[in-house]
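>>> Fold the following, please.
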Amino acid sequence: MNKKTVAVIAAGAMLALALPASATPGSGVSGTVVARGTAVEKVKTRGNAPYDVVVQNLTIAPGGHTGWHTHPGIAVAVVKAGTLTIYESDDESCTGHDYTAGEVYVDPGYGHVHLGRNVSSDVTLEIAVTYLDVPVGEAVRIDAADPGNCSF
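Take a look at the predicted model:
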């Protein structure tokens, strides 16, 4: 990986997530795109087509969630405040995995369906997400149906 690619990933990891889902709507979520650019340097992606790198700040209110979704490529989420609890669609036990302030969750994207929650009753969750391999001009998030493995 060259220095420009590393710089893009590192800079993005400092910032970034989600638009409201229609298939499984989120609750208490807001996001602001901080930056977006089309990459000319190649990292491992789905092919040789140009792609966007998008950086977005996300907040999730206490008790809020993202809804079930995936991403067109890899998403690197840095937890800035609070605790991000991730649930995977293929985990029949619906076991949440916690990421606290300063920790990083790397979502593999490309159809990996998951849901992020703020299980706190009083702390707003703040996350910066960098999305890689987003088709030029397209959404960073792809809604997914509730897989039925969790009771919420």
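>>> Could you use CA atoms for every contact and neighbour count after this?
OK.
>>> In a helix, K4, correct?
Yes: K4 forms part of a helix when assessed by DSSP: H, G, I helix; E, B strand; the rest coil.
>>> what separates it from A39, distance-wise?
Separation of K4 from A39 (Cα to Cα, to the nearest Å): 10 Å.
>>> could you pull out the helices for this protein?
Along the chain, counting by DSSP state H, helices occupy 3-13.
>>> Thought T70 was touching A21, still the case?
No: contact criterion Cα atoms under 8 Å: A21 and T70 do not qualify, at 10.4 Å.
>>> between these two, what contacts are shared?
In terms of Cα atoms under 8 Å, 6 or more residues apart in numbering, A21 and T70 are both contacted by the residues 142-143.
>>> Distance-wise, check the closest residue to T59 other than its chain neighbours relative to A11.
Distances taken as Cα to Cα, 6 or more residues apart in numbering place E126 nearest to T59, at 4.6 Å, with adjacent residues excluded. Computed as Cα to Cα, the E126 to A11 distance reads 17 Å.
>>> Let's compare: structure for the following, please.
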Amino acid sequence: MRIAVRAGLVGVMVAGLSSVGGAADASPGTGVTGTIIARITVGGRDYILREITLQPGGSTGWHFHDGTLYVRVRQGMLSHYGATCALDNVHGPGAEFVEPSGVGHVHLGRNLGPRPVILDVVYVDPAGSPLSQDAPNPGCDFQ
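Now for the predicted structure:
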């Protein structure tokens, strides 16, 4: 199912809910903030719509997710690194991608550009799980 369709489904499901704000999860990241736009729990899953902003020079820190994320880049260029320390993709405005779940998918996002990166993210998590889990640097010479 395309990411936009999933995002639309979550949008329909959370229509009418009041907005819930919050800071980004505590992590070794720098220059990153997040705001929860809406959340709903259905069938043992949390569906969370969140806006994430990554300032120029910022990093998400090494982490993984307990659920699957559907991401759309609204602004900027996000450099994405996997646990091998290799750059595995650069996502620009309009790009959509999926972050798979689990400790086997440790990753880091960096903003190497001159303007903020803004992401629209739909989390599909097991109910009650955190938005992300911190992970140790896998041996890369950058953060």
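>>> count of neighbours near the alignment partner in structure 2 of the residue nearest to T59 of structure 1?
Matched by TM-score structural alignment, E126 of structure 1 corresponds to I118 in structure 2. Neighbourhood size, I118 of structure 2 [other Cα atoms under 10 Å]: 22.
>>> ok, now the one 10 residues further on?
Look at G128 of structure 2: counted by other Cα under 10 Å, it has 10 neighbours.
>>> Tell me how far the counterpart of D134 of structure 2 in structure 1 lies from H69 of structure 1.
The alignment partner of D134 of structure 2 in structure 1, by TM-score structural alignment, is D143. Using Cα to Cα, one obtains 4 Å as the distance from D143 of structure 1 to H69 of structure 1.
>>> Which of these two has more residues huddled nearby?
For D143 of structure 1 and H69, the more surrounded residue by other Cα under 10 Å is H69, and the numbers stand at 27 against 19.
>>> ok, that one - contacts?
21, 24, 113-115, 141-145 are the contacts of H69 of structure 1 under Cα under 8 Å, 6+ apart.
>>> Mind putting the residues you listed into CSV with distance to V104 of structure 1?
Conversion of the contacts of H69 of structure 1 to CSV gives the following (distance: Cα to Cα, whole Å):
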residue, distance to V104 of structure 1
A21, 23
T24, 24
V113, 18
H114, 16
L115, 16
R141, 18
I142, 21
D143, 22
A144, 23
A145, 25
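>>> quick check, nearest of these to V79 of structure 1?
Closest to V79 of structure 1 out of the contacts of H69 of structure 1 is L115 (15.1 Å), distances taken as Cα to Cα.
>>> so how much does the longest strand anywhere in structure 2 differ from structure 1 once superposed?
Longest strand of structure 2, by residue count under DSSP state E: strand 45-59. Taken over the aligned residues, the distance from strand 45-59 of structure 2 to structure 1 averages 0.5 Å (mean Cα distance after the TM-score superposition for structure 1).
>>> Which stretch of structure 1 lines up against that strand?
With TM-score structural alignment as the criterion, strand 45-59 of structure 2 aligns to 51-65.
>>> neighbours around T124 of structure 1, how many?
20.
>>> Check the contact between it and L58; I expect there is one.
No: the criterion here is Cα under 8 Å, and T124 of structure 1 misses it with L58 at 10.2 Å.
>>> circling back: might you report the residue contacts of the match of E126 of structure 1?
Taking Cα under 8 Å, 6+ apart, one finds 51-54, 73-76 in contact with I118 of structure 2.
>>> Which one of those residues sits in the busiest neighbourhood?
Ranking these using other Cα under 10 Å puts L54 first, with 26 neighbours.
>>> ok, that one touching L112?
No: shown here, L54 of structure 2 and L112 do not form a contact pair, counting by Cα under 8 Å, at 9.9 Å.
>>> Now the common contact residues for the two.
Residues touching both L54 of structure 2 and L112 (Cα under 8 Å, 6+ apart): there are none.
>>> Do I have it right that G29 of structure 2 meets G61?
Yes: at 3.9 Å, G29 of structure 2 counts as touching G61 under the criterion of Cα under 8 Å.
>>> From A7 of structure 1, how far out is D98 of structure 1?
27 Å.
>>> more crowded one of these two?
Using other Cα under 10 Å, the more surrounded residue of D98 of structure 1 and A7 is D98, with 16 against 11.
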